[in-house]
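Peer 1: below are the sequence and a predicted model for it; my questions follow.
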Amino acid sequence: MSQSRDEAVDLLEEIKRGSITAFEQFYERYVSLVFQIAMRVVEDRMEAEDICHDVFLEVYRKADQFDPARGSVEAWLAVKTRTRSLDRLRKRKNRVLEENAGSEREWQTEPFETEEKAIARLNREALQRAIQNIPSPQREAVYRVYFQSRTHQEVAERMGRPLGTVKSLIRYGLQNVRKQLCQMGWLEQSGGAKKGE
């Protein structure tokens, strides 16, 4: 196992224990990879940003799903990203079919929400509620990095704040989001996903 791969696996171990710093480092290391894969599939920046958000939220909540024996971290992320991207394309195709179908056939093209999609939607809604409850500067910094796939430097320039301040805002923001998710019952106090999910 290479040093780089060792470091990535170590970061995932720390994320499992609830480390915000490890999550930030993991995100910075892999956000470009995830975004590029998503863009190649969906060819839409906003959708690719949404996919990035979903993938990293899943990493944060379910880092224990990674199995080093089955491949690299990059391959694991690539599979997750491609799967979510293809799901987006299928949803887009279904939407077009629904729009083009006659009203009498609408019931045939309306997709039922699978359990996995329902959980993903609820996860996203819970995260959005948690983010709304943190201080405004933290919320802006977290949103720009994790929802708009901006680098820390880009966020610092946009907010007109020093890079170190923005990094602190993101760190404290993520800690506050984690506290909110724990209070809402979406995370255990240790930082992992609730058992049974």
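Peer 2: Yep, it's here.

Peer 1: for the rest of this, base every contact and every neighbour count on C-alpha atoms.
Peer 2: Will do.

Peer 1: buried residues in the longest helix seen in the chain?
Peer 2: Secondary structure assigned by DSSP state H gives helix 73-100 as the longest helix of the chain. By 16 or more other Cα atoms under 10 Å, the buried positions in helix 73-100 come out as 73, 77-78, 80-85, 88-89, 98.

Peer 1: put this next to the first one:
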Amino acid sequence: MLGEMVIDGVDVPEDGTARDHAAELLSRVADGDQAAFARLYDLLAPRVFGLILRVLVDRSQSEEVLQEVFLEVWQSAGRFAPNKGQGRSWILTMAHRRAVDRVRASQASATRDVRAGLRDLDVAHDGVAEQVELKVEGQKVAGALSTLPEPQREAIVLAYYGGYSQSEIAVLVGAPLGTIKTRMRDGLSRLRTAMGVTA
């Protein structure tokens, strides 16, 4: 149809209103509709996998987390509240949380192994200290993100973890581009403050 486009399950017709297919499918998944679940998976799995891969880098771990995310979607679709955001955003946020949890678990295991190794060898490893420092910084960002109001967090997660442009985010969440820019500016400002970063 002329003037209509689809971005990750959201139809955007000529009149600018957005139809959230992911939310509609989630509603059917909550009722145990396996066909709706398969369609939801086909619709969003590539984007969800891309987000997870950006966080984890490791492809095999990312594939495992992707399966965990969609298992959680199947089990908890009934908890999705359409009045609080888009279906796609709900799933992407879930994926980001699971990916960060996996990083934290890996970090804890690696830190334990490093400490044990350092005790045994009594050797300083600058590279390991650097890696641990970077991962701790990642945890701070994830913690700071969780303190943001939902609209700001959604815009930032979609931009930085989902890879969307501000224009695409405006279409996806059904808000004017200026509003998205404001949400991102204010959200990033709050993140800087929460993390003690000065301009």
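Peer 2: Thanks, I have the structure now. All of these numbers come straight from a predicted model, not from anything done at the bench.

Peer 1: TM-score for these two?
Peer 2: After superposition, the two chains reach a TM-score of 0.49 (TM-score structural alignment, normalised by the length of the first structure), with 104 aligned residues with a Cα RMSD of 2.1 Å.

Peer 1: distance of residue 131 of the first structure relative to residue 170 of the first structure?
Peer 2: Look at residue 131 of the first structure and residue 170 of the first structure: by Cα to Cα, to the nearest Å, they are 11 Å apart.

Peer 1: out of those two, which sits in the more crowded spot?
Peer 2: residue 170 (26 against 23; other Cα atoms under 10 Å).

Peer 1: and the more buried one, what does it touch?
Peer 2: 138, 141-142 (Cα atoms under 8 Å, 6 or more residues apart in numbering).

Peer 1: any idea which of these has the most stuff around it?
Peer 2: residue 142 (27 neighbours).

Peer 1: secondary structure element for that one?
Peer 2: Secondary-structure assignment from DSSP states H and E places residue 142 of the first structure in helix 136-146.

Peer 1: report the inter-axis angle for the helix or strand containing residue 8 of the first structure versus helix 73-100.
Peer 2: Using DSSP H and E, residue 8 of the first structure sits within helix 3-16. On the basis of axes from the mean of the first three to the mean of the last three Cα atoms, to 10 degrees, helix 3-16 of the first structure is oriented at 60 degrees to helix 73-100.

Peer 1: would you agree residue 156 of the second structure is in contact with residue 184?
Peer 2: Yes: proximity of residue 156 of the second structure to residue 184 meets the contact threshold set by Cα atoms under 8 Å, at 6.0 Å.

Peer 1: between the two, which is the more surrounded one?
Peer 2: Set residue 156 of the second structure next to residue 184 and count neighbours by other Cα under 10 Å: residue 156 wins out with 24 against 21.

Peer 1: just the buried positions in the host helix or strand of that one, please.
Peer 2: Taking DSSP H and E as the criterion, residue 156 of the second structure maps to helix 150-160. Burial within helix 150-160 of the second structure, assessed by neighbour count using 16+ other Cα under 10 Å, is assigned to 151-159.

Peer 1: now that helix, how far from the chain's geometric center?
Peer 2: Its chain's C-alpha centre and that of helix 150-160 of the second structure lie 9 Å apart, by Cα atoms, centre = their mean, to the nearest Å.

Peer 1: now what about it, what contacts it?
Peer 2: Contacts for helix 150-160 of the second structure (Cα under 8 Å, 6+ apart): 89, 92-93, 145-146, 164-166, 169, 180, 183-184, 186-188.

Peer 1: let's see which of those end up in helices.
Peer 2: Among the contacts of helix 150-160 of the second structure, the members found in helices (DSSP H) are 89, 92-93, 145, 166, 169, 180, 183-184, 186-188.

Peer 1: for residue 51 of the second structure, the count of nearby residues, please.
Peer 2: Residue 51 of the second structure, neighbours per other Cα under 10 Å, totals 25.

Peer 1: surely it touches residue 94?
Peer 2: No: look at residue 51 of the second structure against residue 94 with Cα under 8 Å: they stay out of range, at 10.7 Å.

Peer 1: strands of the second structure, start to end?
Peer 2: All strands of the second structure, identified by DSSP state E, fall at 5-7, 10-12, 19-20.
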